[in-house]
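>>> I need the structure of the sequence given here:
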Amino acid sequence: MTPAPRPRRTSRVLLLAATAALATVLTACTSDDGGPDGETPDDVLAAAKTELDETSGVQIELSTPGLPSGVSGLLKAEGVGTHQPAFEGDITVSMAGVNADVPVIAVDNKVYAILPFTRDYDEIDPSAYQAPDPAALMSTTNGLSDLLGKATGVEEGDQVRDGSAVLTSYTGSVPGSVVSTIIPSAQQDASFAAEFTIDDDGRLVEATMTGPFYPATDEVTYSVRFVEYDVEQEITAP
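Next up is the predicted model:
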């Protein structure tokens, strides 16, 4: 009889090498999408806060899907905020069931707006419209970035791809005392559910908050999208 051929050691070695190489590639992909090894969710948010605090300016879009019936408040804000601090853009407010689009400039601790049926900027008190001083949104201690710094119980969520970018969600809670610096009518002693979306450059792409933004009403959700970082724009009083 002809002896059966012995298994080739070379084939086994090649198979093991190929398997090891595949494992290395998969591990590298996972690391790229998930961030540096050993980085906790709190570390990720802290780094994202630094990115937001150190950028020259951002283009932002703040909005809510809707307000409870009979509530007057902020529906939308779009514009550029800088670390002067200053803001220039447009806000949409609901007052007595009527929506008004208002161009706004906030700089030097003053807020100017072109109110409906007027042509020129006038100084206003934004709290009269249940809106914040838009320039204060860029504060490093009481602004949008403080949502990241004061979030608790943070947990990493899902990852999704947006073109070539990898976005990771993080959920947690934010004190109402922080949220009220953004929407003044927010209940200060409440806890607001928050979700943060961070891109693979470690920057905050979107923050969503849900909770009692207005007294004696259902919970409301506000989202803030950071459309562009490193915006350079000189903002002056009108």
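
>>> When you work out contacts or count neighbours from here on, use the C-alpha atoms and nothing else.
Noted.

>>> quick one: contacts for residue 123?
By CA atoms under 8 Å, 6 or more residues apart in numbering, the contact list for residue 123 reads 110, 111, 112, 113.

>>> so after the longest helix along the chain, what's the next helix or strand?
Longest helix in the chain, counting residues (DSSP state H): helix 9-34. Next along the chain after helix 9-34, taking DSSP states H and E as the criterion, comes helix 41-54.

>>> thinking again about what came up before, report the buried residues of the longest helix of the chain.
By neighbour count on 16 or more other CA atoms under 10 Å, the buried set for helix 9-34 is 33, 34.

>>> got a list of what residue 196 touches?
169, 170, 171, 204, 205, 206, 207, 208.

>>> Please, which helix or strand holds it?
Element membership for residue 196 (DSSP H and E) is strand 191-198.

>>> Give me the next element, helix or strand, following that strand.
Trace forward from strand 191-198 with DSSP H and E and the next one is strand 204-211.

>>> residues making contact with that next one?
Judged by CA under 8 Å, 6+ apart, the contacts made with strand 204-211 from elsewhere in the structure are 48-49, 52, 190-199, 219-227.

>>> ok, now stretch 59-73?
74-81, 93-97, 129-131, 214, 217-218, 220-229, 231.

>>> Give me the buried subset of these.
Buried by 16+ other CA under 10 Å: 74-81, 93-94, 130-131, 214, 220-226, 229, out of the contacts of stretch 59-73.

>>> Please narrow those residues to those residing in strands.
Residues of these located in strands (DSSP state E): 74-81, 93-94, 220-226.

>>> one step back: most neighbours among the contacts of residue 196, which one is it?
Among the contacts of residue 196, residue 204 has the most neighbours (other CA atoms under 10 Å), with 28 neighbours.

>>> Now show me the structure for the sequence below, then we'll compare the two:
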Amino acid sequence: MTGTAVGSRATHRRLAGMCAAAILALTACSGGDDGGSGDDGPPPEEVLTAAKTTLDETTGLNIRLTTPGLPEGVTGVAGATGVVTNAPAFEGDIEVVLAGTTFKVPVVSVKGKVWAELPGTTVFQDIDPADYNAPDPAGFISGETGFPSLLPATTDVAEGKSVRGGEGNKEVLTTYTGTVPGDVMKNVIPSAAGDSFEATYQIANDEQLREATFVGVFYPDSEEMTYTVSFDDYGTEKAISKP
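This next block holds a predicted model:
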């Protein structure tokens, strides 16, 4: 009986040791689930720079811009959906708020010329986007004046949580936050009036920027608002021509 009890205690000690080792191993491996990639990953600034390079090198993608709403009395862009290529060119729809009413306007932009089928018309007309407090959508993925240019200009970058996402939840998407200077944002959205903008980026493990959210004053003499931009289907190729 005594030999059995001693053996049992020894077995229990071995099991306890094995359990403790397993718990420590699981704890060490689970850091990425709580947010961030830990100390082994690249600095956040390098991740944003790599995401800019991926945008610079793509032939095109699908882009979608949304906002919960424009400040009262503002004429501006409430949304955009379409294909943008590195021609540069854009084809899609722009939602514009005029006198409190939102209009969905078909737009085509090719190498600096923008055409729109304005409300109440049935043909495309040559327009100046600035008349509607809007940027040229063909420049959305320009490395110098588009959304990619905001990534390396972002300051105080911090890595946040990592989550599963994408098709079948097969991707790891990591959040990064920081601040975009107002003069840099103005290059992308000419009506931007704030001194700085809070930025939140969601970047996949293949260095693709999937979503960017910006908070700040986008129109003079107005309240802060939010724009969210999603980027999908990298590598899209589409021949876009004058309508």
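
>>> nearest to residue 9 of the first structure, of the contacts of residue 123 of the first structure?
Taking CA to CA as the measure, residue 111 is the one of the contacts of residue 123 of the first structure closest to residue 9 of the first structure, at 78.1 Å.

>>> So what does that closest one match up with in the second structure?
Using TM-score structural alignment, the equivalent of residue 111 of the first structure in the second structure is residue 114.

>>> Its match belongs to a helix, doesn't it?
No: remark: residue 114 of the second structure does not belong to a helix; assigned using DSSP: H, G, I helix; E, B strand; the rest coil, it is strand.

>>> Please give me every residue in contact with it.
107, 108, 126, 127, 128, 129, 136.

>>> what's the closest of those to residue 241 of the second structure?
Nearest to residue 241 of the second structure out of these is residue 108 (CA to CA; 7.8 Å).

>>> Count residues in the vicinity of the aligned partner of residue 44 of the second structure in the first structure, would you?
By TM-score structural alignment, residue 44 of the second structure lines up with residue 41 in the first structure. Neighbours of residue 41 of the first structure under the rule other CA under 10 Å: 18.

>>> any idea how far residue 134 of the first structure is from residue 41 of the first structure?
28 Å (CA to CA, to the nearest Å).

>>> again, but for residue 213 of the first structure
Taken as CA to CA, the span from residue 213 of the first structure to residue 134 of the first structure is 17 Å.

>>> and the two? which has more neighbours close in?
Using other CA under 10 Å as the criterion, residue 213 of the first structure and residue 134 rank with residue 134 on top: 29 against 26.

>>> Now do the contacts for whatever residue of the first structure lines up with residue 87 of the second structure.
In the first structure, the residue matched to residue 87 of the second structure (TM-score structural alignment) is residue 84. Residues in contact with residue 84 of the first structure, defined by CA under 8 Å, 6+ apart, are residue 107.

>>> related to what we said a few turns ago, pull out the buried members of the contacts of residue 114 of the second structure.
Among the contacts of residue 114 of the second structure, those classed as buried by 16+ other CA under 10 Å are 107, 108, 127, 128, 129, 136.

>>> The third one pairs with which position in the first structure?
Residue correspondence, TM-score structural alignment: residue 127 of the second structure in this structure matches residue 124 in the first structure.

>>> isn't its match right up against residue 109?
No: taking CA atoms under 8 Å as the definition, residue 124 of the first structure is not a contact partner of residue 109, at 11.2 Å.

>>> helix, strand or coil for residue 131 of the second structure?
Per three-state DSSP, residue 131 of the second structure ends up helix.

>>> Give me the neighbour count for it.
Using other CA under 10 Å, residue 131 of the second structure is surrounded by 10 other residues.

>>> who's in contact with it?
Applying CA under 8 Å, 6+ apart to residue 131 of the second structure gives no contacts.

>>> Against residue 202 of the second structure, how distant is residue 152 of the second structure?
15 Å.

>>> I meant to write residue 118 of the second structure there.
From residue 118 of the second structure to residue 202 of the second structure the distance is 34 Å (CA to CA).

>>> who's more crowded, those two?
Applying other CA under 10 Å to residue 118 of the second structure and residue 202 shows that residue 202 carries more neighbours, namely 23 against 16.

>>> ok, the aligned partner of that one in the first structure - contacts?
Alignment note (TM-score structural alignment): residue 202 of the second structure maps to residue 197 of the first structure. Neighbouring residues of residue 197 of the first structure by CA under 8 Å, 6+ apart: 167, 168, 169, 170, 204, 205, 206, 207.
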